[in-house]
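S.K.: Next come a sequence and a model predicted from it.
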Amino acid sequence: MELFFLVLLVVVMATALGSGFPVAFALPGAAIVTIAIASLTGYLFAGNVDAFFAQGGPSQWLSAGTTNLRGVYWEAQRDTLIAIPLFVFMGIMLQRSKIAEDLLVTMAKLFGPVPGGLGISVVFVGALLAATTGIVGATVVAMGLISLPAMMRNKYSVPLATGTIAASGTLGQIIPPSIVLIILADQLASAVDQAGTLRQNLYKAATGEISMPSDFSVVSTSAGEMFLGAFIPGLVLVGLYMLFILGFAFLKPSAAPAVHEPGTFNRKFMGKVLITLVPPLALIFLVLGSIIAGVATVNQAGAIGAVGAMVMAGYRLREGKRGAYTPAIIAILAILAIAVALSFHTINIKRIETSDDVVAIIVALIAVTLFLLALVWSGWRTLVFEDTLRGVMVETAKTSALVFIILMGAAMLTASFRGFGGEELVKEFLLGLPGGFWAQFIVVMLVIFILGFFLDFIEISVVVVPIVAPILLSDPSANVTAVWLGVMIGLNIQTSFLTPPFGFALFYLRGVAPAAVKTIDMYKGVIAFIALQLLALVIVGQYPSLVNYLPNRVSLLSETAPPPKNPKLQYCLENIVHDEYQTNGDGIMSAIKTASNLDISYLPKDLQKKLQSGYENAEKAIPLMDDIFTAEKAVEDAAVDYRPIHDEVRALERDARRIEAHIKDLEVIVSRSGPNGVYSEERGMKAKAKIEGLTKEHDALMAQIPDGWKDIHKTFSAVQNAENKARLTYRRTVDSAYEPIMEVRKILGGAEQLAGLETEIASLKDDIRNLEPEAAVKRIEDVRSMVSDVDGTSDIRKGLTDARKIMRSKSPEPDKAVAEVDKSLAALAEDLKWRKKGEAELLPGLNAYDEAIKYNIGLRSQPRLPKDMALDVAACLSPHRDISLNF
């Protein structure tokens, strides 16, 4: 019966959408109606409202949507969706202020002389508007009103002209900032948690280990990473559009002729190009650049975009009048003043120490005041001229409300889909497909593409993604990143705006196109661009680095970059360090030998032992790295014969586990059936019969596992464990090799600081005799803290600790405490002898040794990666690495 109600849910939803019922109410309405019918049917025929739910009951699934919405709004960690109204405001403001119109007209004149130039200008402006507005409907309407008549006048092919406008208008869905990317990031954040649990369970089932290595975990994504990941694929799509138009114009010049306007390219026109082009580009730089640089979160970048759009609208609405650019100029000067002040001082009103700090804060306050003045001035202009601000605010509220209502409704629909066992059916279907991850992925992409003929991007994002993403992300054979999957889905969803019968970009264009433009010509025109979008999908799927590289690069170069000891980085770091050993191994060994010959006889015995041990471990580093790659080659050789058997057995075990889960569900029905149970006795008997059939099927599957599988797996695991052991041995060895160097360098470098404390320690003797015991204890603690700041001072601190203990006792004895202070002074004097000698004779040699091994043997102990290595690691991490043999 659960299957019947699942089909009913889909039919009710499809009927509501097909009849024109608003999406925002069709999704939750379908869920509520179906759950109500299932509950009533269960009550009437089984005596229990929960009878026809796969798990849980109606109250659980009806409340799931509300719970999800509460999490979206009330959890500080999930504030990503706040950026949506900010970016919507930015886009509508730029649209209403006619800045988009200026871009189209100016770029059309600029590219006109090039064959297909008008089409290229539409694509170029579409890309710019995508990076500033992201509002498909407004972009298509604006370009349709302005560019389509010009292209028709200049004898452009009608299908080419309409297809170019419609396709270019959809670029806002993949070029950041994009609403669809924000929604996908939010949905994928939840999917990653589920995928991580699935992969953990898979690892436990395959290996028996409770904890999975962290470098095998599924990494989450954010809106900022989605923006970075989609940036290059968006440019690839723009490039494909432009190349297609150029090729079309070359093959058929009459369909896309060049447009020459005499006297266009003069000084006045070039000034117009700069004024029209630079502000939107600057806004794009501020919005995306602030995210890429890590200066601002997505929400803060959205606020930057909204403010920038208002300032731009302020001068555009007063264009041609006196003082039109005054607010914008004030805003620019204020921002420059703040930037200059920040470059020279850390502006913090709580840390004013010098007169220069006061001046910097005053400058910053003046600049902020001027910027606020410019913003209020621009806002006033948008309010009083053509009532622009009010219209923008109303449209922003409408669009944002629509998005959030759809999100809530989709959450309820998804919850009810799960309640009737739909998620398990989808999971079983996908996991049962031959061909592994790529077969599953292609089917999901095909389903999303087909759904794009009927549904909008929001419905697809919030209904389909939560169901299929955990399955795709958990697969260790592909080991895809969440950001890559999100961008691939985003590229696929983009086609939904062009695919008939419900291609929204086609509707928008049809509404503003002249009657001479036939709808069939519009459909013909978008076919080529749909094909280009699918081609872009194939390219990005084939080269995941196009998506993953930029987020990896920004992450590894940011102030919060993970340290080199991060488990996720080890595989790539060891490949890079191995290459370094191959090219510079002799130089590294020579540096180790030179350092080991330095005179350390005057150092304390413990430091001597640590240094000697460090040198010995350093000498082992290169041979141990060779052991890693020998072991890795052994795994690769063994995997040739092992992989087919492994894949076959794991597929059988996976199917068997699905059957086991089904049997457990049926056993629950059996245990709860009977006269006093939830389910009828008849249903219990059917469940028993089904359990018997499934048990036989399960046993038949397990019987197909090849003989000797356990021995084969044990043999390969031994080879694999040898590689893991080699890697762990190398990591421990290089850490042990470098840590003594860091310790001794810090100790010797603290000689001067320690010498400066001699007076402080000596003064304690008078303080102990003259101060009250409590005050004396506080004084001793202060000096002891100063000594603790210097590395390697445990012997010196011992006397101070004993002196404090004496003065804390019930009967303080100042003379004994002073005697302990004298011991600390004596220990300090002894320390300074070898420290100063080491600082003069040994430290230069250790510093030179450190420079030689810092970024190879000592790389794991550094606080962060150097830039060149960070870039190499980012490139190494970008392709997807198959880790399935570990499962």
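M.R.: Perfect, I can see it now. Numbers count the residues shown, from 1 in each chain.
S.K.: all contacts plus neighbour counts: C-alpha atoms, from now on.
M.R.: Noted.
S.K.: counting contacts, what elements does whichever helix in the chain runs longest pack onto?
M.R.: With DSSP state H setting the assignment, residue counts place helix 605-671 as the longest helix in the chain. On a contact count with 3 or more C-alpha pairs under 8 Å, 6 or more residues apart in numbering; DSSP states H and E, helix 605-671 meets helix 570-596, helix 681-703, helix 709-749.
S.K.: give me that answer again for 6 Å
M.R.: helix 681-703, helix 709-749 (3 or more C-alpha pairs under 6 Å, 6 or more residues apart in numbering; DSSP states H and E).
S.K.: try this one side by side with the last:
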Amino acid sequence: MELYFLALLIFLMAFALGSGYPVAFALPGAAIITIGAAAGAGYLFAGSTDAYFHSGGPQQWLSAGVTNLRGVYWEVERDTLIAIPLFIFMGIMLQRSKIAEDLLVTMAQLFGPVPGGLGISVVFVGALLAATTGIVGATVVAMGLISLPAMLRNNYSPSLATGTIAASGTLGQIIPPSIVLIILADQLASATDQAGTARKALYKEATGEISMPSTFSVASTSAGEMFLGAFVPGILLVLLYMAYILIFALLNPKSAPAVHSGGKFDRAFWGKVALTLIPPLTLIFLVLGSIITGVATVNQAGAIGAAGALIMAGYRLAEGKGRLTYAPALMALAALGMLAFVLSNYEMNLKSANSAEDWTGIYLGVFAATVLIVSLIWSGLRVLKIENTMHGVMLETAKTTSLVFIILLGAAMLTAAFRAFGGEELVREFLNALPGGFWTQFIIVMAVIFVLGFFLDFIEIAVVVVPIVAPILLADPGANITAVWLGVMIGLNIQTSFLTPPFGFALFYLRGVAPATVKTVQMYKGVIAFISLQLLALGIVGAYPPLVNYLPNRVSFLSETAPPPKNPKLQYCIEEYTGKQIAQGARPGEAIATAKALNLSVLPKDLQKDLSESFDSADQALLDLQAAFDAENVVNTAADDYRPLQRLVRDLEKDMRKLNEEAEELRTRFERMRSEGEAEERAELEAEREVMLAEVEALKAQIPANWEEDHKRFAELTNAEQKARVTYRRNADSSWEAPAEILGVLQANEAFAGLEQELRDMRGYIEGVAENDEAAEATVEALEGKFGEVAGAGDVKSALSKARRALRVSRFDREKALESYDDAVAEYEAQKAWRAEAESLMPGLQAYLDGIRGTLGIRSQERLDREQALYMASCSAVHRDISLNF
């Protein structure tokens, strides 16, 4: 029965949207009405308000909707949504201050002499505006008002002109910073948690293991990673647009002629180009660069963008109205330069400031911050006074932000209702039942999103559809896609749907400002080529995931917070890198052989043993690495025959699992039927359950007889590969640890020798200290601490520690203290002797460590070097199939 109410929910939503009812009220309204109708029908016809819900009751799902509403703004983890109003303010400020218009006019003059130059300039400016606004409607309207008349006046084809403007306006959906990407990141963050849980359950069912290795987990994403991931696809799309316009103009010169403005490309013109182009590019660099480099979070970058737009608007609106036009902007630049200087040269933490130099830096920083604040206030007052621009910008920002968040809240209610009637489970079952695995599911989902884009805004799609389908797609171990790749693909798809006739939003926006001479059919024709280009870009990004994954990985691995080399997720790529380095000429074997020839007799026996074992481990690690590669090749060869069998059995098991779940639901239902009037229905349900169980047995009979044996044999192969890799990692770590530790001990010889006199003076102190001297223990403890800082001096430190405890006032024992002190001196003398002789080993040990650092020793480093980090970024950017482990 719940399916009828699910259909009612969808009908009500579609009817409300189709009748022009505001989206912000259509979504929650449909949810509340449907939940109320189901509760009322259940009370009237079944005696329970919970009867027609998939699970729970109306109170639960209404409260779930309210919980979802709170989750949009209440959870700390979702604070990236704060960036939305900041980026909206930035975009509207740049448009209202006519900076966007200046860009279009100047770029049109610059590109005009090129065939199709006006169209190329529109794409270029569209990309710049996309990187500063992310608002499709505002961008399309602005470019439609400014560029379309100029293009038509210069005999451009109406189809090409309108198609170029509409397509360029939608770039704000994918080029960061984009509101779409922020919302998608927010939704995917929770979707990855669900996907991770589903994958763990799948692993447990397939292998019987309680815990799943972390290397198979689903990684989450963030708005910053989404921005980085979308950057290259966005540039790819811009280049495709420009290439198409240029080729079209060369083939049809009359439809996209070159335009000569008549002006000269002199110093004044280039100065105008610089003044028009450099500030927006600088703002884009500050916003995106601060995110990419990790200097600022997405929220902080939004604040940077809003402040920058305000300063730019301040001098643009004041042009020709006074001599101090650029004063606020110059003040801001000077203040930023001073802040950068003091941050890089002074300690700016108030709590740790303890010198005159530190306070000088703080005073300079306060002064620079004050100058920056003054420049912002000055610019703000200008924008407020001139044409009351600030009022209009704030009003539009408030309207747009309210629209976004109200739709978010309404979509949260709709999602709760959709789940209340089993919609989420229905979608999951439908997708899981599709033949062809992940890619069939993915294509169906993308097709649905594409069609929904005709009717719904990107916010509704992101908030309603993504939470339902994303966990299913992310959980698939065969594709093993990343959340950032899925988010960018959805973003590209949503952008495509903005152009598609007859419902594309960009077409509606452009139709509203286009002259009557431009026919709607011409607009539809114009966008077809750009839709094809967007689909081509979607296909390219889908076929080559590194276009999305590489840049976020690169930034992550090169950052100060990069994962350490021992991170489990990096091990496969580290071993691939090590094997490649050895194949390309790295010779760790030579370093090992040279190290084995060192005279270790000068060392204590325990250290001799440790070093010898490390060198043997290094030799063994090279053999283990090759064994791991050989085992991998065996697995890959066997997988060709095993994979079809595994897929067949897993599909059968999936069908069996679904039938068992349905049978369990039926059992629960008929066990609750205890009255005589329900006896007939109970018997029908029992019979239906028996049929399902029979189907389960029939499916079980279809599992090939050789499955258990083949599965066990293949599992032995994968276990052998994993064992070889684990053995390699253990020996590789062992090959580094002891030599590095002993070299560190020898490098500390000077510090060790520097404590000799202080150690010898300690005897006289102990002999003369008074029994009730509370400072005695602290005095010995200070020397103890100094030895503790010297590598390898732990035995001396331990003996001093015993002497210190013997000098404690509560149990003072001078004789015992002197005895422990003598032990410390004896240990010191012994170490002093062998340390001096062992110094000759230092060059050999250093050469050994240098020889294996880039191969066997990678895991033991504190962080990856640049070459290794770039390789890890490239290797991790590829989606690796892990389904054979499930």
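M.R.: Good, I have the coordinates. Worth saying up front: this structure is predicted, and the values here are computed from it rather than measured.
S.K.: what's the most buried one of the helices and strands packed on helix 605-671 of structure 1?
M.R.: helix 709-749 (a mean of 18; mean count of other C-alpha atoms under 10 Å).
S.K.: How far away from the center of its chain is it?
M.R.: Relative to the chain's own centre, helix 709-749 of structure 1 is displaced by 30 Å; criterion: C-alpha atoms, centre = their mean, to the nearest Å.
S.K.: Stretch 515-527 of structure 1 now?
M.R.: 39 Å.
S.K.: cool, stretch 298-307 of structure 1 as well?
M.R.: Going by C-alpha atoms, centre = their mean, where stretch 298-307 of structure 1 is centred and where its chain is centred differ by 18 Å.
S.K.: What residues of the helix or strand where residue 430 of structure 2 lies count as buried?
M.R.: Per DSSP states H and E: residue 430 of structure 2 is located in helix 423-433. Going by neighbour count (16 or more other C-alpha atoms under 10 Å), the buried part of helix 423-433 of structure 2 is 423-424, 428, 431-432.
S.K.: Save these as TSV, and put in distance to residue 268 of structure 2 too.
M.R.: As requested, those are exported to TSV (distance: C-alpha to C-alpha, whole Å):
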residue	distance to residue 268 of structure 2
423	63
424	62
428	62
431	61
432	64
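S.K.: which one of those is nearest residue 236 of structure 2?
M.R.: Minimum separation from residue 236 of structure 2 among those (C-alpha to C-alpha) is found for residue 431, which lies at 30.8 Å.
S.K.: Distance check, the closest one against residue 205 of structure 2.
M.R.: Counting by C-alpha to C-alpha, to the nearest Å, the separation of residue 431 of structure 2 from residue 205 of structure 2 is 20 Å.
S.K.: what's the mean distance for the longest helix of structure 1 versus structure 2?
M.R.: If you overlay the two and look at helix 605-671 of structure 1, the average distance to its match in structure 2 is 1.2 Å (mean C-alpha distance after the TM-score superposition for structure 1).
S.K.: Check the offset of that helix from the chain's centre.
M.R.: Put simply, helix 605-671 of structure 1 sits 27 Å off its chain's centre (C-alpha atoms, centre = their mean).
S.K.: So which bit of structure 2 is that helix matched to?
M.R.: The counterpart of helix 605-671 of structure 1 in structure 2, counting by TM-score structural alignment, spans residues 605-671.
S.K.: before we move on, back to that, which residues touch the helix holding residue 430 of structure 2?
M.R.: Contact with helix 423-433 of structure 2 is made by 441, 468, as judged by C-alpha atoms under 6 Å, 6 or more residues apart in numbering.
S.K.: How far away from the center of its chain is it?
M.R.: Here helix 423-433 of structure 2 is found 27 Å from its chain centre; the criterion is C-alpha atoms, centre = their mean.
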